[in-house]
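Visitor: no sequence on hand, only this structure:
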């Protein structure tokens, strides 16, 4: 009985000349194209959205360099699997053959796991090609980044997707009755070649060899939508999660978090959004929200998806149940606007630092009263704004949570200024 091969695997290009898109990297005078023609391979991070060919490109690079190919997934593998890769690499080294290690979703490895690559990259035992959909500046260790070059892969254009679709339709012996049918398939793929090919493969399940827009729309409607990272569904679900937490609905927050997780969202995206919520929507009404969210992110980094997801869910429930205040957020925006409009105002003399004898002679710091030497630790009447502005009030605490006490304290402090 013949072994089933997915259409995406059948259509996977094996030569650089067959690769669709990314000409800004692959043309002979461009970075990767030139490196391959010069046989000057180096470790690299391929940063781009899903379905643009990161895995395929890594395989082609390996083939053209005549190297041994190893692959790891940061979702499924860990240090144990890396040790196996290193053992294989050492065996191939004795045969004078280089090893290229491709790591999919490398951003999901924690700091310790990423550090494990360093000695083997530095020794030349492996050449690392990491693939990520996340900004490497935030998700990849600086030590690993300094030993790699980052290449940005673009979302596939409509023309690129049309070329791939034509190959897939020809392979499956399917005809479309008009250009609108092809446009519908391409729009549904949202720049993801893998999704495009999967849609076309699903269309082969129909008995019709010529398809119209109604056939395609029905197939797409029956297909379970995945987490469309970077597209409308991504932003809609993340927005629904944010608004559920802001609106103090722990149940809504858990539902939208679960929807994103089940559909393949990186949990760190949710943790990152929670941190923003803890500052923007909770603020000083309950400052614990920031620390609890940071702790949950740390648990995820240490324990991985299963236990880590529960910790993030715990933080989401806490944030949803916490008292809400955007007073700090609003105050900071007011301060930013004031700073833009008063950037030429000088620092008052008494607030300046007399770090040299000359500055002291010029009167820097003169008249400043050290709060710790004042009664109640408060320099009554001392001003803290440029003279042209006078004293300003930006932060106005709410009557919720800890800000109730902060408001009372500020009322007392401001009455003494």
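Guide: Structure received. Treat the numbers as computed from the prediction; the structure is a model and nothing was measured.
Visitor: alpha carbons only for contacts and neighbour counts from here, please
Guide: Noted.
Visitor: which residues of the chain fall in strands?
Guide: Counting by DSSP state E, the chain has strands at residues 44-47, 68-73, 99-104, 126-132, 149-152, 175-176, 210-211.
Visitor: any chance of those strands in TSV, plus distance to residue 297 and mean neighbour count?
Guide: Below are those laid out as TSV (distance: least, Cα to Cα, whole Å; neighbours: other Cα atoms under 10 Å):
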stretch	distance to residue 297	mean neighbour count
strand 44-47	23	23
strand 68-73	21	18
strand 99-104	21	25
strand 126-132	19	26
strand 149-152	25	16
strand 175-176	48	16
strand 210-211	47	16
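Visitor: adding distance to residue 262, write those strands out as TSV.
Guide: Putting the strands of the chain into TSV (distance: least, Cα to Cα, whole Å) gives the following:
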stretch	distance to residue 262
strand 44-47	23
strand 68-73	18
strand 99-104	19
strand 126-132	19
strand 149-152	27
strand 175-176	33
strand 210-211	31
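Visitor: alongside the first one, take a look at this:
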């Protein structure tokens, strides 16, 4: 194992030095798996590695380049501009038969100009790109660049794999192996790390540093791990893919009428630092899309919550959001108006029928002479403020966008509308 500075983090000291040393990702690295086959064929194409932090994206990129004998250039999207990117691309030895590997960490943070610069180099074969992203690349990498890369999803490590990572560190790390360590908290560390090997190793290192150095053996139990973990292990990235996953989970829980699950996912967002007004805006949309006219008060309450959250802020805003999310989750549900406006928008994109003359305003004598407003019946002049007349173009006269859902309020509206029509028919007007 290479020598490290005394302050080098354990996770860095335990970085694998070959593909065979990697724990996990068997679906990509085992015999006959996609990345293993590339290496065996001494070939490496441009790829995007997609997955959560701490599961080996950077390490795999470095080791793939090493395995096929390519120069390796690592860049971070956080501090690399187009100028720096072009400088790296221009340093490529044009006489080399093999393109260098350019690794872009957090490639989802590259803007269009940066991604276009990469695209040209990939298309020309000047570089082999390996991008790493915690976000779904379908949303964060432009289609032209994405189409020229193979996308591989890395998986979080399971409990058994995290335990193996910890045990390897205890047995092989040049510092830890000199200590007598008794590991009793592997399952707890695995639970806290959520599949992140780097986080698991950081916890182990902190626990060892916190333990009584006079103790022998040094016992790493749940109590000491819990003390060093604190709130830093809350797993939520409001800028990454998990942001969208947890928002989706909250919305689906409200839609599915489960207030407990809705509260849990919303709490995960709040604890992770998600702005309260973002959550409130999502609830306003949901109130109309998933509840609609089954309970019109839902939209009023959600809108009031948005304005209240914006004026009050956290931490008190959590109380308002909690009330609203429970109200929405336990409300009657309907997406009938959501479907109706979508259907109307779809037809409007294809149909441009003229407005019937009787619905037009005859504000000038010329317009009235041309028939504008002729035949229009003012509903307030008739019983029940209703008059049966057509409000659609003749070619769309029988079109229906809105279908009453089977909830009490919409069924009541349906009965009322039918009553109006029956009354109009019986009065023969």
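Guide: Yes, it's here. Keep in mind that this is a model prediction, so the values were computed, not measured.
Visitor: among the strands of the first structure, which is nearest residue 254 of the first structure?
Guide: Among these, the nearest to residue 254 of the first structure by Cα to Cα is strand 126-132 (26.4 Å).
Visitor: that closest one vs the second structure, average offset?
Guide: Once fitted to the second structure, strand 126-132 of the first structure is off its aligned match by 0.8 Å on average (mean Cα distance after the TM-score superposition for the first structure).
Visitor: show me what that strand is packed up against.
Guide: If contacts are counted by 3 or more Cα pairs under 8 Å, 6 or more residues apart in numbering; DSSP states H and E, strand 126-132 of the first structure sits against strand 44-47, helix 54-65, strand 99-104, helix 118-122.
Visitor: corresponding residues in the second structure for that strand?
Guide: Mapping strand 126-132 of the first structure onto the second structure (TM-score structural alignment) gives residues 127-133.
Visitor: again, but for stretch 62-74 of the first structure
Guide: Under TM-score structural alignment, stretch 62-74 of the first structure corresponds to residues 65-77 of the second structure.
Visitor: what sits up against the matching stretch?
Guide: Residues outside stretch 65-77 of the second structure that contact it (Cα atoms under 8 Å, 6 or more residues apart in numbering): 39, 42-44, 62, 88, 98-110.
Visitor: mind redoing it with 7 Å?
Guide: 39, 42-43, 62, 98, 100-107, 109-110 (Cα atoms under 7 Å, 6 or more residues apart in numbering).
Visitor: so how far is it off the chain centroid?
Guide: From the chain centre to the centre of stretch 65-77 of the second structure is a distance of 29 Å (Cα atoms, centre = their mean, to the nearest Å).
Visitor: now stretch 18-37 of the first structure
Guide: 26 Å.
Visitor: can you check stretch 137-154 of the first structure too?
Guide: With Cα atoms, centre = their mean, you get 13 Å for stretch 137-154 of the first structure.
Visitor: hang on, the earlier thing: so which of the helices and strands packed on strand 126-132 of the first structure gets nearest residue 243 of the first structure?
Guide: Among those, the nearest to residue 243 of the first structure by Cα to Cα is strand 44-47 (29.7 Å).
Visitor: for the closest one, name the packing helices and strands.
Guide: Under the contact criterion of 3 or more Cα pairs under 7 Å, 6 or more residues apart in numbering; DSSP states H and E, strand 44-47 of the first structure touches strand 126-132, strand 149-152.
Visitor: which part of the second structure lines up with that strand?
Guide: Taking TM-score structural alignment, strand 44-47 of the first structure hits residues 47-50 over in the second structure.
Visitor: which residue comes closest to residue 401 of the second structure once chain neighbours are left out?
Guide: Of all residues beyond its chain neighbours, the one nearest residue 401 of the second structure is residue 340 (4.7 Å), with distances taken as Cα to Cα, 6 or more residues apart in numbering.
Visitor: the one you found: how many residues sit nearby?
Guide: Other residues near residue 340 of the second structure come to 16 when the count uses other Cα atoms under 10 Å.
Visitor: where's it relative to residue 79 of the second structure, distance?
Guide: Distance from residue 340 of the second structure to residue 79 of the second structure, counting by Cα to Cα, to the nearest Å: 47 Å.
Visitor: again, but for residue 196 of the second structure
Guide: Counting by Cα to Cα - residue 196 of the second structure and residue 79 of the second structure are separated by 24 Å.
Visitor: so the two - more neighbours on which side?
Guide: Just comparing residue 196 of the second structure and residue 79: by other Cα under 10 Å the higher neighbour count belongs to residue 196, 21 against 8.
Visitor: CSV for the helices and strands packed on strand 44-47 of the first structure, including distance to residue 369 of the first structure?
Guide: Formatted as CSV, those follow (distance: least, Cα to Cα, whole Å):
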stretch, distance to residue 369 of the first structure
strand 126-132, 53
strand 149-152, 52
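Visitor: which among the ones you listed is found nearest to residue 296 of the first structure?
Guide: Going by Cα to Cα, the one of these nearest residue 296 of the first structure is strand 126-132, 22.4 Å.
Visitor: so what touches that closest one?
Guide: 42-48, 54, 58, 89, 98-107, 120-121.
Visitor: how about stretch 196-206 of the second structure, which residues of the first structure does it hit?
Guide: Taking TM-score structural alignment, stretch 196-206 of the second structure hits residues 192-202 over in the first structure.
Visitor: what about residue 206 of the first structure, neighbour count?
Guide: Per other Cα under 10 Å, the neighbour tally for residue 206 of the first structure reads 12.
Visitor: next one: it from residue 215 of the first structure, what distance?
Guide: Distance from residue 206 of the first structure to residue 215 of the first structure, by Cα to Cα: 9 Å.
Visitor: about what we covered before: buried residues, the match of stretch 196-206 of the second structure. List them.
Guide: 192-197, 199-201 (16 or more other Cα atoms under 10 Å).
Visitor: which parts of stretch 413-428 of the second structure are buried?
Guide: For stretch 413-428 of the second structure, by 16+ other Cα under 10 Å, it's 420, 423-424.
Visitor: can you add distance to residue 268 of the second structure and give the residues you listed back as TSV?
Guide: As requested, those are exported to TSV (distance: Cα to Cα, whole Å):
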residue	distance to residue 268 of the second structure
420	49
423	54
424	55
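Visitor: looking at these, spot the one nearest residue 356 of the second structure.
Guide: Using Cα to Cα, those come closest to residue 356 of the second structure at residue 424, 22.1 Å.
Visitor: how far does stretch 90-108 of the second structure stretch from one end to the other?
Guide: 23 Å.
Visitor: before we move on, which element is the spatially most central residue of the second structure in?
Guide: Central residue of the second structure (Cα atoms, centre = their mean): residue 244, 2.3 Å from the mean position. Assigning secondary structure by DSSP states H and E places residue 244 of the second structure in helix 241-255.
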